[in-house]
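Colleague: give me a 3D structure for the following:
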Amino acid sequence: MTARELDAAGITDPALRADYRFCRALNARHGRTYFLATRLLPVARRPAVHALYGFARWADDIVDSLDPGFRPAERVAALSALHTRLERGLRAGREEEPVAPAGRRTAHGEGPVVRALADTARRYGIEHAHFADFMASMRADLVVTDYPSYADLRGYVHGSAAVIGLQMLPVLGTVVPRAEAAPHAAALGVAFQLSNFLRDVGEDLDRGRVYLPADLLAAHGVHRPLLRWSRDTGRADRRITAALREFEALTRGVYREAAPGLAMLDPVARPCIRAAYVLYGGILDAVADAGYPVLHRRVVVPRRRRAVVAADGAARVAAARLRARPRAVPLTRRHGEVA
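Modeller: Got it, this is the predicted structure:
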């Protein structure tokens, strides 16, 4: 994280600056789309977004690691230790005393993400309940392997995705009462995650999970063994394609729920979220254009498309800052004065 960002955010403590830098590195390494959009935010707000992402990524890595040596019991212990550390940090506005490591994922890196998150929550007054809901969904990932219906899935993504949008809202700022923008922010978080679910069907299946609702799959004659067969053989099936197409349409509906919220954000923050909206929506386009091969390979948004969106976002940032700049008030000429 650049010193300029930390200085602009008023983060002066050397240890805390290092914590935020650690979170920024996580974002840059793992969240390419998210990180690109974050670059369009005012510099003072970027550290907070990196802290929110860094913590979420750390917890997600505990439950999603494909390391066969990271046993289920260790994951449960690691997530529990992280939650305990988080609660203590939030109560104090920073991390208090260290918690004994529980599992290989807690010994290095957990302290920085917790301290940066706790500091961000304090600075922006983010509701602690959002973090509790997030951790509940992370715990669900350790025991729940599929969802009978979309209603069941929405219960999970409230904690794993909707609350991320709600955590972000105080950082972004709004031009309407925050409660008015909140449903759209939550919907946008869900839309982003549903896009990832569609892209990552094969990878999630390797982790033993199917996020596409079982009733949606069944309506097209799809079940887990068929998905496994397609994954293992590399062969497509029209029933699977039809189910994926329906899930894509469902996800686009959530994007439509989120869209009105863009205009409710602080103008200088809109280009960032608009860029994320376009880029994550682009995942759906890329999957559809490629013929829904998500059980066989990871589909990505083309670099050229990412570059175009970034350039458009930069232009919007410049325009928003120009509009926000205070205008000089001309001096009133005295009677008889020559201009």
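Colleague: C-alpha only now, for contacts and for neighbours.
Modeller: Noted.
Colleague: tell me where the stretch 151-300 of the chain has helices.
Modeller: 163-172, 178-199, 201-206, 214-218, 224-233, 238-258, 270-289 (DSSP state H, counting those that start in this stretch).
Colleague: now the last one and helix 178-199, what's the angle there?
Modeller: In other words, helix 270-289. 30 degrees (axes from the mean of the first three to the mean of the last three C-alpha atoms, to 10 degrees).
Colleague: about what we covered before: residue 49: which of the helices of the stretch 151-300 of the chain is closest?
Modeller: Distance to residue 49, taken as C-alpha to C-alpha, is lowest for helix 163-172 among these, at 7.1 Å.
Colleague: show me what the closest one is packed against.
Modeller: For helix 163-172, the packing partners by 3 or more C-alpha pairs under 8 Å, 6 or more residues apart in numbering; DSSP states H and E come out as helix 46-64, helix 128-140, helix 178-199.
Colleague: please convert the ones you listed to a markdown table, extending it with mean neighbour count and distance to residue 167.
Modeller: Formatted as a markdown table, those follow (neighbours: other C-alpha atoms under 10 Å; distance: least, C-alpha to C-alpha, whole Å):
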| stretch | mean neighbour count | distance to residue 167 |
| --- | --- | --- |
| helix 46-64 | 23 | 8 |
| helix 128-140 | 18 | 7 |
| helix 178-199 | 22 | 9 |
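Colleague: any chance of those in JSON lines, plus distance to residue 269?
Modeller: Listed next are the helices and strands packed on helix 163-172 as JSON lines, based on distance: least, C-alpha to C-alpha, whole Å:
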{"stretch": "helix 46-64", "distance to residue 269": "10"}
{"stretch": "helix 128-140", "distance to residue 269": "21"}
{"stretch": "helix 178-199", "distance to residue 269": "13"}
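Colleague: surely residue 270 touches residue 260?
Modeller: No - counting by C-alpha atoms under 8 Å, residue 270 does not reach residue 260; the two are 11.7 Å apart.
Colleague: neighbour count for the two, which is higher?
Modeller: residue 270 (24 against 14; other C-alpha atoms under 10 Å).
Colleague: so that one versus residue 120, what's the distance?
Modeller: 20 Å (C-alpha to C-alpha, to the nearest Å).
Colleague: find the nearest non-adjacent residue to residue 89, please.
Modeller: residue 95 (3.8 Å; C-alpha to C-alpha, 6 or more residues apart in numbering).
Colleague: so what's the residue count around the one you found?
Modeller: 23.
Colleague: wait, a helix at it?
Modeller: No - counting by DSSP: H, G, I helix; E, B strand; the rest coil, residue 95 is not found in a helix; it is coil.
Colleague: that one reaches residue 88, doesn't it?
Modeller: Yes - using C-alpha under 8 Å, residue 95 is in contact with residue 88, at 6.3 Å.
Colleague: and for comparison, fold this next one:
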Amino acid sequence: MISFELDAAGISEPRLRDAYRRCRGLNATHGRTFYLATRLLAPAQRPPIHALYGFARWADDIVDLPGGQPFTPAERLELLAQRLFDGIDNSADEDPIVAAVSDTVARFDIDRALFQDFLASMRMDLTVTDYPDRAALDRYMRGSAEVIGLQVLPVLGTVGPTENAAPYAAALGKAFQLTNFLRDIAEDLDRGRVYLPADELAAFGVDRDRLQWCRDHRQIDTRVRSALAAQHAIARDWYRTARAGIELLHPVSRPCVTTAAMLYAEILDRIEATEFAVFSQRATVGRARRAAVAGPALARALWARRGGRAGTLTTAMPS
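Modeller: Okay, the predicted model is just below:
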């Protein structure tokens, strides 16, 4: 299957084919819900999406999994940034992930500023542990969430000007990330971080110490539940905003994005169903449910690929 996808994407150079295979493996191993959604894309679209995921995963691991002596995480992140932009400028790098993402940037003319913003947010993770208000969190989420949606947009394609779809792609990235923040609040506390605005938590009488108490005792109190419910409602609003833009995507891409949005939103359903018991259990969507959502979407995806839906792709996909 992977050889078929690489052939469809016009990736013939052996070194690059191996690089894209590496990225696909990372996606399959670490991003199960997202990887399932990518199976609904046209074969030619999958390798570049895997490359973008692979790069984001690599940077995230540098921040979240310190190691690699004698270099510090900050030094490793700077080296990654240097290699990325050298790869983009020179179309060559020995590292397979950098090689694949550099090739993807060139093929789809992805704005390098999106990677600069992404890396800026990754640097914040090395020093920033709290966000005083929504504006501060939004600055972080610009690079860690919004730009991810904007990076993949040229690969997904649109039926009109790309800039019309951009706000919706950014909103979906934010919805995904706030979902992760709510689901992973205990894990983030273990890393010393709180990714929710302190002033909005304080409105419910919640601070870091109260969150840590919940983590230590693996339970939630009324104040924290109310504070998290307010963030939950914000995530729902972002999903509603993002869904309004799915029709702006090329028809072949809509089943993938719709499925990803549905499955991630169902994580919110699981959190709500457990009364926000995020300090004692991790909300997940089971394999059977993922398959139930993806099955009908696959039929729609195949129909779109065969010309069942009209539309002019404004950003050319590799043939």
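Colleague: between residue 270 and residue 260 of the first structure, which contacts overlap?
Modeller: Shared contacts of residue 270 of the first structure and residue 260, defined by C-alpha atoms under 8 Å, 6 or more residues apart in numbering, are absent.
Colleague: find the nearest non-adjacent residue to the residue in the second structure that residue 161 of the first structure lines up against, please.
Modeller: For residue 161 of the first structure, the aligned residue in the second structure is residue 145 (criterion: TM-score structural alignment). Nearest non-adjacent residue to residue 145 of the second structure, counting by C-alpha to C-alpha, 6+ apart: residue 173, 4.7 Å away.
Colleague: and residue 62 of the first structure, by the same measure?
Modeller: residue 75 (6.0 Å).
Colleague: what is the equivalent residue in the second structure for that neighbour?
Modeller: In the second structure, residue 75 of the first structure lands on residue 73 (TM-score structural alignment).
Colleague: relative to residue 120 of the second structure, how far out is that match?
Modeller: Residue 73 of the second structure is 14 Å from residue 120 of the second structure, by C-alpha to C-alpha.
Colleague: repeat that for residue 228 of the second structure.
Modeller: Distance, residue 228 of the second structure to residue 120 of the second structure, using C-alpha to C-alpha: 27 Å.
Colleague: burial of the counterpart of residue 275 of the second structure in the first structure, as a residue count?
Modeller: Structural alignment (TM-score structural alignment) places residue 275 of the second structure against residue 291 in the first structure. Residue 291 of the first structure has 13 neighbouring residues, counting by other C-alpha under 10 Å.
Colleague: contact partners for the nearest residue to residue 149 of the second structure once chain neighbours are set aside?
Modeller: Setting aside the residues directly before and after it, residue 149 of the second structure is nearest to residue 169 in space (C-alpha to C-alpha, 6+ apart), at 4.8 Å. Counting by C-alpha under 8 Å, 6+ apart, residue 169 of the second structure touches 146, 149-150, 153, 242, 245.
Colleague: tell me the counterpart of residue 169 of the second structure in the first structure.
Modeller: By TM-score structural alignment, residue 169 of the second structure lines up with residue 185.
Colleague: about what we covered before: how close does the residue nearest to residue 62 of the first structure get to residue 158 of the first structure?
Modeller: 22 Å.
Colleague: these two: who's more crowded?
Modeller: Under the neighbour definition other C-alpha under 10 Å, residue 75 of the first structure and residue 158 were set side by side, and residue 75 has more, 24 against 20.
Colleague: now name the helix or strand holding that one.
Modeller: helix 72-92 (DSSP states H and E).
Colleague: after superposition, how close is that helix to the second structure?
Modeller: Here the mean offset of helix 72-92 of the first structure against the second structure after fitting is 1.5 Å, by mean C-alpha distance after the TM-score superposition for the first structure.
Colleague: can you give me the angle that helix makes with helix 46-64?
Modeller: Using the same axes, to 10 degrees: helix 72-92 of the first structure against helix 46-64 is 150 degrees.
Colleague: now helix 72-92 of the first structure: buried residues?
Modeller: By neighbour count on 16 or more other C-alpha atoms under 10 Å, the buried set for helix 72-92 of the first structure is 74-79, 81-83, 85-90.
Colleague: again, but for stretch 271-289 of the first structure
Modeller: Result for stretch 271-289 of the first structure [16+ other C-alpha under 10 Å]: buried residues 271-277, 279-288.
Colleague: outside of stretch 163-175 of the first structure itself, list whatever touches it.
Modeller: 45, 48-49, 52, 124-127, 130-131, 133-134, 178, 181-182, 185-189, 264-266, 269.
Colleague: mind redoing it with 7 Å?
Modeller: 45, 124, 126, 130, 134, 182, 185-186, 188-189, 264-266, 269 (C-alpha atoms under 7 Å, 6 or more residues apart in numbering).
Colleague: taking these together, which two end up most distant?
Modeller: Longest span within these, C-alpha to C-alpha: 134 and 266, 25.2 Å.
Colleague: mean distance of stretch 52-62 of the first structure to its aligned residues in the second structure, please.
Modeller: Averaged out, stretch 52-62 of the first structure is 0.2 Å away (mean C-alpha distance after the TM-score superposition for the first structure).
Colleague: cool, and stretch 16-29 of the first structure?
Modeller: With the second structure overlaid, stretch 16-29 of the first structure shows a mean distance of 0.5 Å (mean C-alpha distance after the TM-score superposition for the first structure).
Colleague: swap in stretch 280-289 of the first structure?
Modeller: Mean for stretch 280-289 of the first structure is 0.8 Å (mean C-alpha distance after the TM-score superposition for the first structure).
Colleague: hmm, who's touching that stretch?
Modeller: 192, 195, 199, 248, 299-301.
Colleague: can I get those residues in TSV with distance to residue 322 of the first structure?
Modeller: Below are the contacts of stretch 280-289 of the first structure laid out as TSV (distance: C-alpha to C-alpha, whole Å):
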residue	distance to residue 322 of the first structure
192	30
195	34
199	38
248	38
299	37
300	34
301	31
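Colleague: closest to residue 70 of the first structure out of these?
Modeller: Nearest to residue 70 of the first structure among those, with distances taken as C-alpha to C-alpha, is residue 199, at 24.9 Å.
Colleague: doesn't residue 294 make contact with that closest one?
Modeller: Yes - using C-alpha atoms under 7 Å, residue 199 of the first structure is in contact with residue 294, at 5.7 Å.
Colleague: what's the counterpart of residue 137 of the first structure in the second structure?
Modeller: Residue 137 of the first structure maps onto residue 121 of the second structure when the alignment is built from TM-score structural alignment.
Colleague: helix, strand, or coil at residue 94 of the second structure?
Modeller: Taking three-state DSSP, the label given to residue 94 of the second structure is coil.
Colleague: that one - how many residues pack around it?
Modeller: So residue 94 of the second structure, with other C-alpha under 10 Å, has 11 neighbours.
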